[in-house]
Structure formats: C-alpha cells, structure tokens
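Q: coordinates only, sequence not included:
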C-alpha cells in the first residue's frame, strides 16, 4: 500500500507508541528483531579532515587510503586525515565526491574490523541505499564495484559536473514548507525543471540557474506564501538537473563492469529496488531527481524497521527521522561504539 503525502510525517509528530501502531499497520514493525536499511550520504555531508576523528583506527584503513592515493595518482588521503583548512578543497565537487565516498567506506571498514560487524553481509540488513553520490558508496560496500574504481568514477563524475557548472550561474537551494503544500510545491518545481531532490514531505532541493530558481520560488509564493524558508547550499553545481544529461554517456564509458551485489540497493531513479543494473541506473539519475521519499517508504513497506545512516555528518538522520524514529547515525567513533553495542544485542541469532 502506498503511503500518501504527509501521513508518515503526521504519525511521527504524535507519540512514539502511536507511531509504532501506525507502522505496524503497514507491516514495518514486526515486534521482533529489527531489520535494517543502510543509507549512505551525498554531498550534504562535507568538511575537511573527515577521517581525523578516526585516526586511532588508522591501522584498520591505511591500506585503503594508499589504494585510493594510488588510484587517483595524488596524496588525496591527507585531506581526509589531517585537521586544517580544507574548505576550499572540499568546495570542489571533484574532491568532495571521492572524499565522502572514501570516508563512508572507511567507517564501515572500521566497524567491520574493530567490532566484527559487516553490514554488507549481515542477515539483519535488508537494503542499502544512498542519497545521490551515496548510491555509488552503496555499490562499493555491496561489491557491485570495488573501492578504487568507485573513487575514480565519482572523481570523473565531479569533473564532468564542474565542466557544465562553469558555463552558467548555477545554484542549489533547499526549500522548506508545510507538508500540506507538498503536492502543489512539488508539481510547480517539476514543471519548472528545477527539482533535484525529493527529500521529504516538507523539503525539496532545487537546482538550476539562480535566476530561474528565484523566479520559480516567487511564482510558488504568489499569491500565498508556501515556501517558508530557503537555504543556499555550498555546492554550486546543478545536481540532478537535465542540463547534466550530456555527461551521462561519457561517464558511462568510464564505468567498470558491475557485479551482483551482496544486498539489494534501492535506486534514486525509481524509488524501488533496482533488479537489473544499478550502475547504469546511477548514471541515468545524474540528470533526474533523487526520489528519496519514495526510497525510504519503499524500505519501510518492504520489511525494514530501522535505518542505519552510515558516513560523515548526520544529514540523512535528520531527513530520515521524519519517516521513522528508528534511526541512528554512525558518523563518529562514539556513535560507532554505541551502535555496535546495541546492534550486537538486538541482532543476536540473526
């Protein structure tokens, strides 16, 4: 059964017992051991020295960093390990994309080696999904592609995007509104060809030229204001906009041959499990919106009860909490330790 606009949001706004009853009605809480979907972040997660908090575990992942440096033919990993001013470096999407993918992959490697938890193989994990860039991380974690070619692929993805972005004054803007206005705002953004991410029933991300986005927002807010807040995001690339369609073929020619993954991946392109070729689906989604709301609801309607948000920052946890309170991030060593303890106790025998 498809969940209509705002129903999950409304249920989560009530008490947790009421939310539990709501979710059980749709088959998403079994009352037994939890079943998880693992999410991987996109470029909303950024900042320099992403792996600096994990330095004490470097013996677990040094070989991975060396492999990434060799693949990219530069000392890429120093920007991940060292504290310091990396904002300008991370401001380039050709750097931030491989940086976030590598960091998320390394965090999982630490979890695997330090705590013996392999999310890519564990029976309690039902799905993997990633937000935009995060879908490439999900492919690397599940073995669809190896880490080194995945890093090369997203570096190329970023370079191609930068080439397009140089030609116009592009912007990326998150807009927030009441869930009751969702259908109207969504339709207007679709018609204006500025829709990049459908994050939740009260948040979209728009991409395109700054002038066109501003014009679209003004039209939506006339005669009655519907968009309550807008936030200009750091990256000035028209992510998931049709202007990026010309780079899809070139990126596809650069892609490695995919393998069957260890877990089903819910695709940004369709909001459901991709049963044919998740790598091709990922490349096609470059110029099409991220259907995150549908992706999260698909997981909840198909046996997942909880989300594990793996990777730097807590952006996805903030979004996914709008759908279910069963939601935890593994973004720093303390959070990882707390997760490992609770996960091991809740999945004994899984």
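A: Alright, I've got the coordinates. All figures in this text were calculated on a predicted structure; none of them were measured in a lab.

Q: all contacts plus neighbour counts: C-alpha atoms, from now on.
A: OK.

Q: mind giving me the packing neighbours of the top helix by length along the chain?
A: Counting residues, the longest helix in the chain under DSSP state H turns out to be helix 93-115. Where contact means 3 or more CA pairs under 8 Å, 6 or more residues apart in numbering; DSSP states H and E, helix 93-115 is packed against helix 58-72, helix 87-90, helix 134-141, helix 147-165, strand 306-310, helix 333-346.

Q: so which of these comes closest to residue 214?
A: helix 147-165 (17.8 Å; CA to CA).

Q: which residues touch that closest one?
A: 67-68, 71-72, 92-95, 97-98, 101-102, 105, 133, 136-137, 140-141, 236-238, 243-244, 247, 251, 254-256 (CA atoms under 8 Å, 6 or more residues apart in numbering).

Q: buried members of those into ChimeraX, please.
A: Buried subset of the contacts of helix 147-165, written as a ChimeraX selection, criterion 16 or more other CA atoms under 10 Å:
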select :68,71,72,92,93,94,95,97,98,101,102,105,133,136,137,140,141,236,237,238,243,244,247,251,255
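
Q: just the strands in this protein please.
A: Taking DSSP state E as the test, the strands found in the chain are 36-40, 125-130, 170-177, 195-200, 203-209, 227-232, 306-310, 327-330.

Q: give me the number of residues near the nearest residue to residue 97 once chain neighbours are set aside?
A: Using CA to CA, 6 or more residues apart in numbering and skipping residues adjacent in sequence, the residue nearest residue 97 is residue 154, 5.9 Å away. By other CA atoms under 10 Å, 24 other residues sit near residue 154.

Q: what about versus this one:
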C-alpha cells in the first residue's frame, strides 16, 4: 500500500557541528552538494560545518546555507537510492527550510539557493542593531492568548508580533526588546503559563525585519524560480502553491511574516498525509509535528542508515 507523505525541511536551531559529514562520505551525490555550495559561496563552508566551532556555525549567514546544504545532501543521497522527489505529495520547510524545500523540488538551483541564503542571513542580521530586538517562546499559549499578549506588549509603542506558530502550546513572539520583555512579564494576565526569552541575535519574522525583506525583494528578482515538481506548502499562507511568481512573493513576505507551521501540518493531515520525512539535521520538526497531529508518523533523513531505511520504506 502506498503511503501518502511529504518531505519537510528544518530551519535555524537544528544545526550541529559534523552534520552531513557521514552522508558526504557515503554518497557521491551528497558530497557533490557540498562542493557546489562551497563553490557558489567561494568559502569552504563544508569544512566549517564538519570541523568548525559552534560560534562560527551559529552565525546566521553561515547557518542558513549550511542547513540547506545538509538537507539537499540527504535528498540527493535518497534519490541515488532510487526514491524520486515527486513520490511526495508536498514539500514544506520551516523558515529558511522553505528554500531547502524549493531547491529539493527543482524550483531553485542549488547554487542560487546557497547564494540567496547567504544574502538572507546577512540581511536579517543587519536589519536590526544588536540588542534592540528580542524573541520569546510562550509555553502553553493559544493563538488567541498570544495575540492578546502582543497587544499588552505594544502598550508603550514597541513592536510585538507572533513570529512562529509552531505547534499547540508552542508560539514564539518577536519585536522590539522593550515590548517583548513587557509582554513576557504579563503572561499571567492572559492566562499563559510562562514566557522564555530566547538567545537569538535578531527579532526574526516581525515587521522590524522590513529592511531585510526589501533586500530579499532585490536579491530574488535576480534568480530564476521554476514550478516545483510537487506543490510547496508556504509558511505565510499554510497553503500549497506551484506558481513561481507566487512563490517569489511568499519568500519576500516570509522575512517579516509569521511562520504558520501548525496550520501547515494541519493542512497536510487534511490532505491525507500519513508520514513526513524530515530531510537534514536533527528531528525538531518531526517531534513538533506530533504535538499538532498525533497520528502523523515522522521519519528523519540525516544519516546513511536513515537513507537506507527510508529508501526501503518508500521504494
């Protein structure tokens, strides 16, 4: 019996030193991905990924192309085992993972994806001076409670917006430091258990990122986007699209827009998705998805052993 599945691609926070090295050693197709990314960035990024320091890898401008490279290496390794990407019903990625999804599905060339993510990482880092923005995770909050809390945070004129709706009870807010800290101090007023300030370098996915969105509009106008071989479930709409112009627009909106991951998973389930295959580093999304839909099975695609077992399952 055929399983209806989607390929999903992780975002920032999943990275670790050494990720993807065993894939590159085991699969020539995976090794080639790292070679193309290194050449397109004119940097030995693969060496940084495998032998560098956490601090280097954590720099947004390195993290973004690095995670995409590992995701694509996993996909190419799986393809070399005879699994075709168009066996999936959808692709979806969390934040920068959306670029990995588009590269995997043939909508963006691998070298272009690496270059655009380097630009995106630098632009997001530069959009807000250090120390002026903040993000906080709300534990046990509903979307309605998060909206109410953001209103309290904005009471003194700062920016406070929902950045990520990841899963039930797992919402992240983003904005100006004063407004997010004010919101975090008022969780009890709207019935939220707790807010945890996050150790991030910038307030991602909020309107303070507008300078980065403007830069991405310019950068994305220079690259070709084709229709993906299977529809992409976009972060900003939680709905499928295969239209290149629409995809380009969504990628620009995504810089300031909310990552609607919970709704994306709910949409997948509504379309009969029984299984997700998380391509790349770690299993953050697979664990998160179970909070949204207990019935959805999650497989990971990060090691040669994973490649073999997933190829057997999907073959």
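A: Yep, that arrived. Since we're looking at a predicted model, the values are computed, not measured.

Q: TM-score of the superposition?
A: Laid over one another, the chains give 0.89 as their TM-score (TM-score structural alignment, normalised by the length of the second structure), with 302 aligned residues with a CA RMSD of 2.0 Å.

Q: ok, back up a step: turn the strands of the first structure into TSV, including distance to residue 54 of the first structure and mean neighbour count.
A: Shown next, in TSV, are these (distance: least, CA to CA, whole Å; neighbours: other CA atoms under 10 Å):
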stretch	distance to residue 54 of the first structure	mean neighbour count
strand 36-40	18	25
strand 125-130	22	25
strand 170-177	30	20
strand 195-200	29	24
strand 203-209	31	25
strand 227-232	30	14
strand 306-310	14	25
strand 327-330	12	22
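
Q: out of those, which comes closest to residue 215 of the first structure?
A: The nearest among those, by CA to CA, is strand 203-209 at 9.9 Å.

Q: quick check: angle from that closest one to strand 195-200?
A: 170 degrees (axes from the mean of the first three to the mean of the last three CA atoms, to 10 degrees).

Q: strand 203-209 of the first structure - contacts with which helices or strands?
A: Contacts defined by 3+ CA pairs under 8 Å, 6+ apart place strand 203-209 of the first structure against strand 170-177, strand 195-200.

Q: to residue 81 of the first structure, which of the ones you listed lies closest?
A: Nearest of these (CA to CA): strand 170-177, 28.1 Å.

Q: got the contact list for that closest one?
A: 202-210, 213, 226-239.

Q: quick one: contacts for residue 93 of the first structure?
A: Contacts for residue 93 of the first structure (CA under 8 Å, 6+ apart) come out as 158, 159, 161, 162, 235.

Q: could you redo the last one with a cut-off of 7 Å?
A: residue 158 (CA atoms under 7 Å, 6 or more residues apart in numbering).

Q: that one maps to what in the second structure?
A: Using TM-score structural alignment, the equivalent of residue 93 of the first structure in the second structure is residue 60.

Q: next one: its match from residue 125 of the second structure, what distance?
A: Note on residue 60 of the second structure: its distance to residue 125 of the second structure, by CA to CA, to the nearest Å, is 7 Å.

Q: rewinding a little: can you list the strands of the first structure in TSV and add distance to residue 342 of the first structure?
A: Formatted as TSV, these follow (distance: least, CA to CA, whole Å):
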stretch	distance to residue 342 of the first structure
strand 36-40	13
strand 125-130	15
strand 170-177	34
strand 195-200	28
strand 203-209	31
strand 227-232	35
strand 306-310	12
strand 327-330	11
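
Q: looking at these, which is closest to residue 280 of the first structure?
A: If we rank the strands of the first structure by CA to CA, the stretch that ends up nearest is strand 125-130, at 14.8 Å.

Q: once you drop chain neighbours, what's closest to residue 237 of the first structure?
A: residue 165 (5.4 Å).

Q: highest mean neighbour count out of the helices and strands packed on helix 93-115 of the first structure?
A: helix 134-141 (a mean of 28; mean count of other CA atoms under 10 Å).

Q: so which elements touch that helix?
A: strand 36-40, helix 93-115, strand 125-130, helix 147-165 (3 or more CA pairs under 7 Å, 6 or more residues apart in numbering; DSSP states H and E).

Q: just give me the match in the second structure for residue 174 of the first structure.
A: In the second structure, residue 174 of the first structure lands on residue 137 (TM-score structural alignment).

Q: then residue 141 of the first structure?
A: Residue 141 of the first structure maps onto residue 104 in the second structure when the alignment is built from TM-score structural alignment.

Q: one more: residue 64 of the first structure?
A: Using TM-score structural alignment, residue 64 of the first structure sits opposite residue 33 in the second structure.

Q: state the distance from that match to residue 19 of the second structure.
A: 14 Å.

Q: what's the neighbour count on residue 153 of the second structure?
A: Around residue 153 of the second structure there are 26 residues (other CA under 10 Å).

Q: hmm, back to that, now the angle from the longest helix of the first structure to helix 58-72?
A: 150 degrees.

Q: give me the angle between helix 93-115 of the first structure and strand 306-310.
A: Using the same axes, to 10 degrees: helix 93-115 of the first structure against strand 306-310 is 120 degrees.

Q: sorry, back to before: distance to residue 117 of the first structure added to the helices and strands packed on strand 203-209 of the first structure, as a markdown table?
A: Shown next, in a markdown table, are those (distance: least, CA to CA, whole Å):
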| stretch | distance to residue 117 of the first structure |
| --- | --- |
| strand 170-177 | 35 |
| strand 195-200 | 29 |
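
Q: which one of these lies nearest to residue 218 of the first structure?
A: strand 170-177 (12.2 Å).

Q: from what I see, residue 206 of the second structure and residue 253 are in contact.
A: No: using CA atoms under 7 Å as the test, residue 206 of the second structure is too far from residue 253 to be in contact (10.2 Å).

Q: which one of the two is surrounded by more residues?
A: The neighbour comparison of residue 206 of the second structure against residue 253 (other CA under 10 Å) goes to residue 206, with 24 against 19.
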